[in-house]
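Participant: just need the structure, nothing else, for what follows:
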Amino acid sequence: MTANVSDSGAGLVAPDTFVVDLREGGQAERTAGFLIRAPRPALIETGGRAGVQAWLEALEQQGVPRDEIAYIILTHIHLDHAAGAGTLARLLPRAQVVVHPRGARHLQDPTRLVQGARTIFGDRLESLFGLPEPVAAERMLTPEDGETLDLGDGHRLRFIGAGGHARHQYMILDEGTGALVTADEAGVRYPALCRRLGRDYLLPSTAPNQFDPELMLQSARRLPQLRPATMLLPHFAATSLSPEEIAERLEEQVPLFVACGQVDGRPAGPEETRRRLAEHIRRDAEAHGLDWAEVEPAVALDLDICAFGIADYLQRRAQGKT
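Facilitator: As a prediction, the model looks like this:
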């Protein structure tokens, strides 16, 4: 199979920056990685087992030798973004793995990361992501919020803490090009639905077990202040929405998502939250002119993930643990 390198799969999306379809669970246009062709080349996001193969194909297609990759950068350590990090680190021998300080120990020992993911994905975990290999501590860099990494030729990456989706998450701004990799803080776009509509359709990503709606909205309000020239979403690729439009969409939808997890002021639990969230998304999609028969399969996995995250957040809040 040839690596998918197109405007939605692996084409030029910013100067020297290419998007690669990481084929999460064999699904196209689900999870994206980004290659920055600078004097010290970097790839952002590894995906899982399928993502490793997609990256190797993309590097060959782009004519980038494996031993020239300087950095493997992770926006956060959820398995759809990072399960392939240890494998790619083994296959790209000179690359350092760049990860949030809160995530480093879980790359060294992925046991708890896998256990947490298995509560959501169950037996689907291996087919979706594979199992992560450990990353040696000496291969890792752990920049703090606001620190930068110079790739050369003006590609200076600034790491911006963004803890609404997960506390171990960065957004990454290329100060030379203005391209902002939003991590999962700016939500999920669905390319097939976007093509159907003729404009972007985006939903928040409220994954367990560190979802924090207030921090997510803080990040949303920060997007216009960063003034990105391009916004790149790991789910999926470049968005046509402006920072202001994404901020407005999240300000509207995040509170509504959280409300789906409450019945009479009490946490509803994952199953009821999923039912209520599906109904909310159905109404929202139909208000945008979409057919639920097309939307439901596109958002099914995210419904599971988001419902778990909302239920977990509300349970933590009820216990005073947020």
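
Participant: C-alpha from now on. contacts and neighbour counts both.
Facilitator: Fine.

Participant: before we move on, which element is P224 in?
Facilitator: Element membership of P224, judged by DSSP states H and E, is helix 213-226.

Participant: now what about that helix, what contacts it?
Facilitator: 162-165, 185-186, 243-244, 246-247, 250-251, 254-255, 258 (CA atoms under 8 Å, 6 or more residues apart in numbering).

Participant: name the member of those with the most neighbours.
Facilitator: Of all these, the highest neighbour tally under other CA atoms under 10 Å goes to A186, namely 31 neighbours.

Participant: please give me the structure for this one as well, since I'd like to look at both together:
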Amino acid sequence: MSQPVDLGFGISLIDLYDLQTAQRTGAYVFREEEVTIIETSASPSIPYLLKGLEALSIDVNDVKNIIVTHIHLDHAGGAGMLLQHCPNARVFVHPKGMRHLVDPSRLIEGAKAVYGESFDALFAPIVPIPEERLIVKEDGETLQIGKNRTLTFLHTPGHANHHFSIYDQKSNGIFTGDTAGVFYPQLLSYGVELYLPSTSPNQFDPEAMRASIERFMKLRPERIYFGHFGMSTHVQGVWEQLLHWLPIFVQTGHEIVNEQKDQSFTEKTEAVFKRLFNIIQTFLRKQQVPDDADVYKLLQLDLQVCAMGLVDYAENKKR
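Facilitator: I've put the predicted structure just below:
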């Protein structure tokens, strides 16, 4: 297990080894007198989060705030389990996500539809959260942590309707969950930065995603803290790549749905995945990234889920 990484400004990053994979999903810890954690990943990640807190000499009794950017299980699935270890904490969630943390049955059903037989190994158990330990944050509302830090909650749909991002004025940074896509730090050793949109089913909306990205840009942040994975200070490059790749993803979905009218959803999804994977592999080959690079395992996984969202979106548009 890797040690927590100090990102400056009193923020540490703990690798949560989501999917038993390093640099996949992370938790951000504000080491203030009111310890605050952003993102928990799924329940199998909680032992890593607890060990990370221990490495930071943080007592679980001192954890006051747990924030989930949205309720997808790779971001919030472990919140209930973490709460069992943190008796003085409460969980902050988007208003549209609250009821699903109280009763996660629909979340479980949706994830089983995507992940099938792998569900238990990836996500179980999912522990419901008592309603009295949940706090909803509306768009623009704030949370004061200690004397010198204010977090502002921004409703940022596009990836999901139940998504907020968190602006931290102290670091001039935004915790973007999945709205600003996925960062692949595995490619940094090849001198490549790659940021791709996350278009998973079933609430993906490219117009809303673009509007959320434009909202981020207006804030002129100096740092982006990704749910997957880590921090980037090359903010302009993030926006440029997202606005480059997003229309390519959407167009690919529309093309396959139009070309393969008589195929099943699964067949269309596979076709979108293959086409996108080919486009991105061609791009990475030009950057001298070898075909056996570890990052391809993650890219395959991500693009398969993205493909489902793109087909779902394109078919809804046709209807």
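
Participant: circling back: the second structure: matching residues for the helix holding P224 of the first structure?
Facilitator: Using TM-score structural alignment, helix 213-226 of the first structure lines up with residues 206-219 of the second structure.

Participant: what's the mean distance for the next helix or strand along the chain from the helix holding P224 of the first structure versus the second structure?
Facilitator: Beyond helix 213-226 of the first structure on the C-terminal side, the first helix or strand identified by DSSP H and E is strand 230-233. For strand 230-233 of the first structure, the mean distance to aligned residues of the second structure following superposition is 1.1 Å (mean CA distance after the TM-score superposition for the first structure).

Participant: which strands and helices sit next to the helix or strand containing A278 of the first structure?
Facilitator: Assigned by DSSP H and E, A278 of the first structure belongs to helix 270-287. If contacts are counted by 3 or more CA pairs under 8 Å, 6 or more residues apart in numbering; DSSP states H and E, helix 270-287 of the first structure sits against helix 292-318.

Participant: how about the helix it packs on: buried residues?
Facilitator: Along helix 292-318 of the first structure, these residues count as buried under the neighbour rule (16 or more other CA atoms under 10 Å): 292, 295, 298-299, 302-315.

Participant: report all helices and strands that that helix contacts.
Facilitator: Here helix 292-318 of the first structure touches helix 111-121, helix 243-259, strand 266-267, helix 270-287, going by 3+ CA pairs under 8 Å, 6+ apart.

Participant: next secondary structure after the second one?
Facilitator: Using DSSP H and E, the helix or strand that directly follows helix 243-259 of the first structure along the chain is strand 262-263.

Participant: residue in the second structure paired with V97 of the first structure?
Facilitator: Aligned by TM-score structural alignment, V97 of the first structure pairs with V91 of the second structure.

Participant: OK, contacts around its match?
Facilitator: Here V91 of the second structure is in contact with N65, I66, I67, V68, A79, R133, L134, I135 (criterion: CA under 8 Å, 6+ apart).

Participant: now a ChimeraX select for only the buried ones of the residues you listed.
Facilitator: Of the contacts of V91 of the second structure, the buried ones go into a single ChimeraX selection, burial set by 16+ other CA under 10 Å:
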select :65,66,67,68,79,134,135
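
Participant: among the contacts of V91 of the second structure, name the ones in helices.
Facilitator: In helices, defined here by DSSP state H, the members of those are A79.

Participant: turn the contacts of V91 of the second structure into CSV, including distance to I38 of the second structure.
Facilitator: Formatted as CSV, the contacts of V91 of the second structure follow (distance: CA to CA, whole Å):
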residue, distance to I38 of the second structure
N65, 8
I66, 6
I67, 5
V68, 6
A79, 10
R133, 16
L134, 14
I135, 14
